[in-house]
Structure formats: C-alpha cells, structure tokens
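Q: Got a predicted structure here, sequence first:
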Amino acid sequence: MWATRAAAVFVLGVAIAFGGDRAPDEAAEADRACAAELARWQLSSADSLLDRPAAPAQKWTNPSAGRVYGHTYVWLDRGRPAAVGCLYRYFDPYQSLNGELVALTGSQLVAKKDDKVIWEPQTKWEWHPLPGAATPAAGGPQRLIQMRAIADECKVELLDKRNTIKGDSQTPRLLTTPIYRYDFAKSKPLDGALFAYVIGTDPELLLLLECDTSAAAPEWRFGVGRLNRDHVKLRRKGGTAWEGPAIVGGYENEPTEAYHFFPLALREGAKK
C-alpha cells in the first residue's frame, strides 16, 4: 500500500517537474522538429553518400537539464557506425532547437545541410585495446553478452557545467541495450555494438566495441565518441581508459573537430 502510494507520488512528481500535462504535446512537437531538420541533412564518408537514418536509434529526455526532448541518429557505412548525431528541442529553461554530431569509424566525413558543408572533421578515429577482456566468443549472442559485460565494467565521470559554472560531478549510467548492434550479414567479419552512457536517457558518451572474427587471434577493441563538451572520463578496472578535456571557447565549437555542437533555428509557430 505504502509502496504503491510512494510510487504514484514519485511518478506524479516527475511528471510535474518535467512539464506535467505539457509533456506529450512537447514531445510530439520535438518529434516533428527533429524529423523536419533531419530531412535537410546528408552525410558522406570518403565521398560515398551514407543513407539517412530511417528512424532515431533512441529518443531521450533529460529532466535535470530542463524540459528537453531529443533524438539520436546513427549513420552507417557497410554496417558500421560512421557517425552519430543528436537533434533536440528545449522548451525550458530555453526555447531552442540544437544539434550535435560526433565522428566514429567514418573516414573523410562531410555533413551538409541544404547542400552547404556544416561539418568536416579532421581528427582520426582511434581504436584502443582492452587488456584482460575475454576472447570474442564464436557466436553472435554470446559476443553480445561479452560486450555488455565490458560496457558494464566501464564507468563514466562527467563534470557537467550545464547548470553551474563550477560544474556538477555526474556519473552517467549505462543503457544495457546498445543503441546500435552490428548487422553481421553486412559488417562481417566485423562484429560490434554501440553503447550509450546517459543522464536521464540523454547520451553523454558513446562506447563502440568491435572485434574482427576472422583474425587468427580475435580481440575486443573500443573507441569513444563524446556527446558533451564538458570534461569527461571513461574508467575501467580502476584506471582511466579514455579522457576528453572540456571544449573551451565559443558556444558553437569548430566544425573540424570530431564533436560538433551547433544551434538551429526554430520554425515559425513552434510551441512555447
């Protein structure tokens, strides 16, 4: 009885904090805004056009940052994640539509909006070894279990400055279901999965795990894509496996960087 009441109060409190009865309408407006914006973008890798994602890999919210609703998209190149992008609509404390892109395995990536180049990262994707990780299993389901275990033993530390100048220490949690799982029929002999570490359900850091099943001695390897401009660390087995310094400077960072944030214009008549 008390548990039921407590749960009801908690859900009600979250709904009120996040916009109450406005949430469904705001989420629907965000869906429309993100879909309309996505249609204006085209990505290519090594001069080959990448198929525009047919649907978001993930829809997310982040009540700690405000009333915001976002979509995460994955662009693929021969079954591998070449780049990831987020589009998100703020209703409070801002009225805005924003985007961000991060380069993963794609080479010579170019992102165009309405045929104008917006992003052309010059940094090179880096793979890192995973000392002590189990040898990749023979079967796909077993490999997914291994990847989940690797992702779970990694922890993320974020100094989040969205709400304070000094920053809040955050530990984004792992979504145990990857936001993208390789289609082995297209990526073979490579297999892998893309995991997200989130606040609310908002991805802050991406962990890409991959192995070459055709290698004489297959091994797991990892790469990282950030979706936040603040200082962030990926820790594993007590040590720092990867670290990204805070991106300093203007509101909109350089379009040649692996991670690019950019503001977008709201259409006329957008709900406030």
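A: Now that the structure is in, tell me what you want to look at. Numbering: from 1, shown residues only.
Q: switch to C-alpha atoms for all contacts and neighbour counts from now on
A: OK.
Q: tell me the secondary structure for Pro24?
A: Here Pro24 takes the helix state, with states given by DSSP: H, G, I helix; E, B strand; the rest coil.
Q: Could you give the number of residues near it?
A: Pro24 has 11 neighbouring residues, counting by other Cα atoms under 10 Å.
Q: Same check on Gln108?
A: Gln108: 16 neighbours (other Cα under 10 Å).
Q: Surely it touches Leu49?
A: No - if you go by Cα atoms under 8 Å, Gln108 and Leu49 don't touch, sitting 11.4 Å apart.
Q: Mutual contacts of the two, please.
A: Here Gln108 and Leu49 share no contacting residue, scored by Cα atoms under 8 Å, 6 or more residues apart in numbering.
Q: Going by residue numbers, what spans are helices in the protein?
A: 2-17, 22-38, 140-153, 184-187 (DSSP state H).
Q: just the strands in the stretch 1-150 of the chain please.
A: For the stretch 1-150 of the chain, the strands defined by DSSP state E, counting those that start in this stretch cover 41-45, 48-49, 58-61, 67-77, 80-92, 96-103, 109-113, 116-119, 128-129.
Q: quick one: contacts of the last one?
A: Where contact means Cα under 8 Å, 6+ apart, the residues beyond strand 128-129 that reach it are 220-223.
Q: let's bring in a second model and compare:
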Amino acid sequence: MSPLLFVIALLAALDSPAPDTRERQWQQDVAALAPAKSKLLQIVAQSDKAGQEGAKAKLHEGPLLRWSNPTAGSVYGEVYLWSIDNRPAAVASIYRWYHPYKDSTVEIVSLTSHLLEAREKDAVAWQSSTAGVVYKPLPKVPAVAASKGARLGQMRAIARSFSAELTDKRGGDDVRRKLRLLNQPVYRYESPKFGVVDGAMFALVEVTDPEVWLIVEAIHEDGAERWQYALARMNADALEIRLNDAIVESWQRVVDPWRNRKAPYTLFGFDPKLVPLEKPKEAAP
C-alpha cells in the first residue's frame, strides 16, 4: 500500500466510531424511538355490536424487554404490552435494523380471543380477523396453590416444561435452533373480569429476542381453580413447541407476513423520522 493510501485508510478508521460506541448509540436511538412509536398506536377490541366501539387496551409503561439478535444482524428492539383488565391483549416488538437492512418495524401479535385493531391517528394499521390465542387446560399439574409466592413457583415450573425450536430458512437451508426460556415472567397479573386468579407471561428467546410467548394462568371457573396456557408466535419462521415430549403447536413459516394485516400476527414498517421523540429531561440545577 502506498503511503498516501495508508494515510487515507488511517484517517477513515479514525473517523469511524468504535463498534462498542456505535452499538451503544444504536441502542440509545431505539430506546428513544420505540416508546415514542408505541404511544402512537391505539389498540382497540372490535365490538360485537355495530356502531359501538370495543374496549380500549391499556399500554403499559416501559418495555417488557429490550433485545438484540446478532444471529440475524445488527438489530435492536423493545417490546411493549397492551392489556384489557390487566390480561394481555397484544404485544408489539418495535425494532430497527442497522445491518444488513435499514428498516424500522412494528411486529405485533394478538394475545386474546377478541378481534383487535391497531390504529395510528386516523389510519388502521392492523385489524385481526381471527383470535390470537386459544387457552388450553394443563394436564397432570399440581392444584393451584393458595399463596401468590407459591403460585409463582408453580408457573415457573410449568413454563420449564415447554420447549421450542425455530427453523430458519434465510440461507436457503433449514437451520433448526432451540429457543431459551427466560427464567422469570416478563409480566404477571390478576384479572377478576376474566376469572384469572394469577397469570404470568413468559418469553422463549433467541439470544434476547422473543420468538414465542407463553401465557400460564390459574383461573376460577365453576367453583374451582385450574391451570391453563396459551401460546403465540413472535417470528415468521416455522416454530415447533413441545409440552414435555409432546408437540402441542407446529406453526408453518409465514411468507411475507407484512402483506396480511388481517392475521393475528403481522409486521409493518414505519419511517422513524415521522415519529415525534420526547425531548430529554433537563437535569435539575
């Protein structure tokens, strides 16, 4: 290399931020963008009665999770939850790609049997036409414990009996990867309106990126308490979920999920420049 080319390369390297600095900046950018975007989305349950608006879902303050996924690229995101009477209704992962893509995306899934709409100002961004989850009874589990602390232990034990595997086709070949269960629930709740004595929402992740949601509930029904569960996808790839050794869900790959805004799981892009960011609070003198 000539001395001139060496100097040019050296100056270019000096002008480029170090990888750690650059990644921290990306994380900070998403930490400002994601909550601002979540506040623009209004999630509403569609009413069964014509001319009447259904229940509005409540956006929970702060993210359930902050995540990145180096296996996919330089991508950073945050996850936000909407609930109806505390029960999970919808969850959105709001993320931004920096490499190999340059997209900003809302990935959203219904966690309820209600049909949902996501509105932004006067536009409908998503309108599910089918239920997002189906609750199923849990066989061969201990009776629901009396104390809240004991029930948490039970729900964590139930969650550990689930496992999931993702099949990635991005490289042309089927690459199967096991997902990891986060040990603690990302959300815990009670919902008297729906008969939920105790409930917890768990994430099965790749690195820290949630790919499957597991909801475990103790419900009061017909004078007795029992356990039930529901599952929802958070990835378009094929997914297989097992309860102990039995397959309980096998979801096929969703091709171009952003094309179907009526599905319980979808994606849509947005321009981060159009999202009004909150000004940082000034430090007290």
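A: Sure thing, it's come through. All values reported here derive from a predicted model rather than from experimental measurement.
Q: Got a TM-score for the pair?
A: Scored against TM-score structural alignment, normalised by the length of structure 1, the superposed chains reach a TM-score of 0.85; 249 aligned residues with a Cα RMSD of 2.0 Å.
Q: For the strands of the stretch 1-150 of structure 1, give me a markdown table that also has mean neighbour count.
A: Formatted as a markdown table, the strands of the stretch 1-150 of structure 1 follow (neighbours: other Cα atoms under 10 Å):
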| stretch | mean neighbour count |
| --- | --- |
| strand 41-45 | 20 |
| strand 48-49 | 13 |
| strand 58-61 | 20 |
| strand 67-77 | 24 |
| strand 80-92 | 23 |
| strand 96-103 | 22 |
| strand 109-113 | 20 |
| strand 116-119 | 16 |
| strand 128-129 | 12 |
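Q: Could you provide the ones you listed in JSON lines, with additional columns for distance to Leu234 of structure 1?
A: Formatted as JSON lines, the strands of the stretch 1-150 of structure 1 follow (distance: least, Cα to Cα, whole Å):
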{"stretch": "strand 41-45", "distance to Leu234 of structure 1": "27"}
{"stretch": "strand 48-49", "distance to Leu234 of structure 1": "32"}
{"stretch": "strand 58-61", "distance to Leu234 of structure 1": "22"}
{"stretch": "strand 67-77", "distance to Leu234 of structure 1": "21"}
{"stretch": "strand 80-92", "distance to Leu234 of structure 1": "19"}
{"stretch": "strand 96-103", "distance to Leu234 of structure 1": "17"}
{"stretch": "strand 109-113", "distance to Leu234 of structure 1": "25"}
{"stretch": "strand 116-119", "distance to Leu234 of structure 1": "26"}
{"stretch": "strand 128-129", "distance to Leu234 of structure 1": "12"}
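Q: right, and the ones you listed - which one's nearest Phe184 of structure 1?
A: strand 80-92 (9.7 Å; Cα to Cα).
Q: Where does that closest one end up in structure 2?
A: Counting by TM-score structural alignment, strand 80-92 of structure 1 falls onto residues 87-99 of structure 2.
Q: swap in stretch 62-69 of structure 1?
A: Counting by TM-score structural alignment, stretch 62-69 of structure 1 corresponds to residues 69-76.
Q: For the most centrally placed residue in structure 1, give its distance to Ala137 of structure 1.
A: Nearest to the geometric centre of structure 1 sits Pro203, at 4.4 Å (Cα atoms, centre = their mean). Using Cα to Cα, to the nearest Å, Pro203 of structure 1 is found at 28 Å from Ala137 of structure 1.
Q: now do Asp51 of structure 1
A: Taking Cα to Cα, one finds Asp51 of structure 1 at 31 Å from Ala137 of structure 1.
Q: between the helices of structure 1, which gets nearest to Asn163 of structure 1?
A: Nearest of these (Cα to Cα): helix 2-17, 16.0 Å.
Q: Give me the distance between Leu14 of structure 2 and Leu4 of structure 2.
A: When Leu14 of structure 2 is compared with Leu4 of structure 2 (using Cα to Cα), they lie 15 Å apart.
Q: Near Ala157 of structure 2, how many other residues are there?
A: Ala157 of structure 2 - counted by other Cα under 10 Å - has 13 other residues nearby.
Q: Structure 1: which residue goes with that one?
A: Per TM-score structural alignment, Ala157 of structure 2 is aligned with Ala149.
Q: Report the contact partners of Ile118 of structure 1.
A: 110-112, 255.
Q: Roughly how far does the counterpart of it in structure 2 sit from Ser83 of structure 2?
A: Correspondence of Ile118 of structure 1 to structure 2, assessed by TM-score structural alignment: Ala125. Counting by Cα to Cα, the separation of Ala125 of structure 2 from Ser83 of structure 2 is 18 Å.
Q: Can you tell me what Ala103 of structure 1 aligns to in structure 2?
A: Match for Ala103 of structure 1 (TM-score structural alignment): Ser110.
Q: Hmm, its match is touching Ser83, no?
A: No - between Ser110 of structure 2 and Ser83 there is no contact under Cα under 8 Å: 10.4 Å.
Q: Common neighbours of the two, please.
A: 89-90.
Q: quick one, what contacts Tyr229 of structure 2?
A: By Cα under 8 Å, 6+ apart, the neighbours of Tyr229 of structure 2 are 135-138, 214-217.
Q: which of the residues you listed are buried?
A: Taking 16 or more other Cα atoms under 10 Å as the criterion, what is buried in the contacts of Tyr229 of structure 2 is 138, 214-217.
Q: Taking these, tell me the two that lie furthest apart.
A: Going by Cα to Cα, the pair spanning these furthest: Leu138 and Leu214, at 12.6 Å.
Q: What about the equivalent of Lys273 of structure 2 over in structure 1, how many residues nearby?
A: Aligned by TM-score structural alignment, Lys273 of structure 2 pairs with Arg267 of structure 1. Burial measure for Arg267 of structure 1: 11 neighbouring residues, criterion other Cα under 10 Å.
Q: can you pull the contacts of Arg267 of structure 1?
A: Applying Cα under 8 Å, 6+ apart, no residues contact Arg267 of structure 1.
Q: do the same with Pro93 of structure 1
A: 66-67.
Q: Of all the strands of the stretch 1-150 of structure 1, which one is nearest Gly13 of structure 1?
A: strand 67-77 (14.1 Å).
Q: relative to strand 96-103, how tilted is the closest one?
A: Relative orientation of strand 67-77 of structure 1 versus strand 96-103 (axes from the mean of the first three to the mean of the last three Cα atoms, to 10 degrees): 30 degrees.
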